[in-house]
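*Asks:* Sequence isn't available, so here's the structure alone:
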């Protein structure tokens, strides 16, 4: 992932972040200057032994909360994707514990269609939101605060 237009652009390819304790505050926070997204592609790998629900990625533009959010809920087993306030669930999806899991997604504002892949297996394409994302972005990797609070 490359954070564009930031003071210190850094490619996070092959970077790994470790959160050694379950916490509602352990996360990596990335901030950008003004950006505009009409389409997104995102890929990452995750490894955990925690059976708790957890958030992988959150993108917040300006004062709104979770313009793009990807999280896992073990009961019922599902990956939840939120885009522009619309939420879709991919049910029957398991993130096996103690092994690397790969998740990729694409989203396009012109159609509102999102497509997820888990461990190289394509999941159902789903309609989310056709809203464009404009402004300064705050990206949170890892666990986020409960209640979907915005990061300052």
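*Replies:* Thanks, I have it. All of these numbers come straight from a predicted model, not from anything done at the bench. Numbering: from 1, shown residues only.

*Asks:* make it CA atoms for all contacts and neighbour counts henceforth
*Replies:* OK.

*Asks:* from the chain's centre, how far out does stretch 36-51 sit?
*Replies:* 5 Å (Cα atoms, centre = their mean, to the nearest Å).

*Asks:* Not counting it itself, show me its contacts.
*Replies:* 1, 22, 74, 97-110, 132-135 (Cα atoms under 8 Å, 6 or more residues apart in numbering).

*Asks:* also this one, for the comparison:
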């Protein structure tokens, strides 16, 4: 039985490899707890974070946008769409909700987030809208990260809930271990040149696909 389970895991997981994902997207075609993408990095301590990504979904319920867990905290850095017109952001487990930032279904959204450990503050950029600065938590994110697209982690690398799974398309994922300049974020939003992420870089991405997630060409997906 143990050998059978091991074989199932081997077949379900695509071996990690570094790929240039420029012009490509991850497609999450269905609600499930078995389908996700795991992003890989050697970095294990963060005194500041910037993340950026683009996505499209037809969901009008809540769902996970970006989930980073460590062995000590399942929500060390989580971006989550709530049922209302808000985006919830967790850091080191505590959270805040950025209000009046609606994620319209069936529309492509560009989303960036920042957080700094020295004063615990965070900020969001959604398309052409900038949030206020909100306090979440002080102190570094410390520990080997489990970073997952498509699911929200309630435990390190697992604890998924199908009602929080992502269905749609994700692309252009970048993460930095610092707060990048607001001009760089604007360039990202405008699809202009910017310095790629030094934690996760869409142009040189280490990842594993688990379950039914596929890679597609960007121009094969309706771009709005």
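*Replies:* Everything's here; your move. What you are looking at is a predicted structure, and each value in this text was computed from that prediction instead of being measured.

*Asks:* Got a TM-score for the pair?
*Replies:* The TM-score (TM-score structural alignment, normalised by the length of structure 1) is 0.83; 143 aligned residues with a Cα RMSD of 2.1 Å.

*Asks:* Structure 2: which residue goes with residue 133 of structure 1?
*Replies:* The alignment partner of residue 133 of structure 1 in structure 2, by TM-score structural alignment, is residue 141.

*Asks:* With residue 35 of structure 1 instead?
*Replies:* Using TM-score structural alignment, residue 35 of structure 1 sits opposite residue 44 in structure 2.

*Asks:* which residues sit in contact with its match?
*Replies:* 141-145.

*Asks:* Most neighbours out of those residues, which is it?
*Replies:* Tallying neighbours with other Cα atoms under 10 Å puts residue 145 at the head of the contacts of residue 44 of structure 2, with 25 neighbours.

*Asks:* Give me the most central residue, structure 2.
*Replies:* Centroid-nearest residue in structure 2: residue 66, 2.4 Å away (criterion: Cα atoms, centre = their mean).

*Asks:* aligned partner of that residue in structure 1?
*Replies:* Checking TM-score structural alignment: residue 66 of structure 2 goes with residue 57.

*Asks:* That match: which element?
*Replies:* In this structure, residue 57 of structure 1 sits in strand 54-61 according to DSSP states H and E.

*Asks:* ditto for residue 187 of structure 2
*Replies:* Using DSSP H and E, residue 187 of structure 2 falls in helix 182-189.

*Asks:* what does the helix or strand just after that helix correspond to over in structure 1?
*Replies:* Per DSSP H and E, the first helix or strand lying C-terminal to helix 182-189 of structure 2 is strand 200-201. Aligned by TM-score structural alignment, strand 200-201 of structure 2 falls on no residue of structure 1.

*Asks:* which residue lines up with residue 45 of structure 1 in structure 2?
*Replies:* Per TM-score structural alignment, residue 45 of structure 1 is aligned with residue 54.

*Asks:* picking up where we left off before, return the residues in contact with the nearest residue in space to the residue nearest to the centre of structure 2 that is not next to it in sequence.
*Replies:* Nearest residue to residue 66 of structure 2 in three dimensions, chain neighbours excluded: residue 79, at 5.1 Å (Cα to Cα, 6 or more residues apart in numbering). Taking Cα under 8 Å, 6+ apart, we find residue 79 of structure 2 in contact with 64-67, 87-90.

*Asks:* and of those, the nearest to residue 173 of structure 2?
*Replies:* Residue 173 of structure 2 has its nearest neighbour among the contacts of residue 79 of structure 2 in residue 66, at 9.7 Å by Cα to Cα.

*Asks:* give me the element residue 80 of structure 2 is part of.
*Replies:* strand 77-81.

*Asks:* okay, that strand sits on what stretch of structure 1?
*Replies:* Against structure 1, the aligned range for strand 77-81 of structure 2 is residues 68-72 (TM-score structural alignment).

*Asks:* ok, average deviation of the matching stretch from structure 2?
*Replies:* For stretch 68-72 of structure 1, the mean deviation from structure 2 after alignment is 0.4 Å (mean Cα distance after the TM-score superposition for structure 1).

*Asks:* Okay, buried residues for that stretch please.
*Replies:* The neighbour-count check on stretch 68-72 of structure 1 (16 or more other Cα atoms under 10 Å) flags 68-72 as buried.

*Asks:* ditto for stretch 127-137 of structure 2
*Replies:* By 16+ other Cα under 10 Å, the buried positions in stretch 127-137 of structure 2 come out as 127, 134-137.

*Asks:* Could you tell me where the helix holding residue 187 of structure 2 falls in structure 1?
*Replies:* Against structure 1, helix 182-189 of structure 2 falls on no residues (TM-score structural alignment).

*Asks:* Many thanks, I have nothing further to ask.
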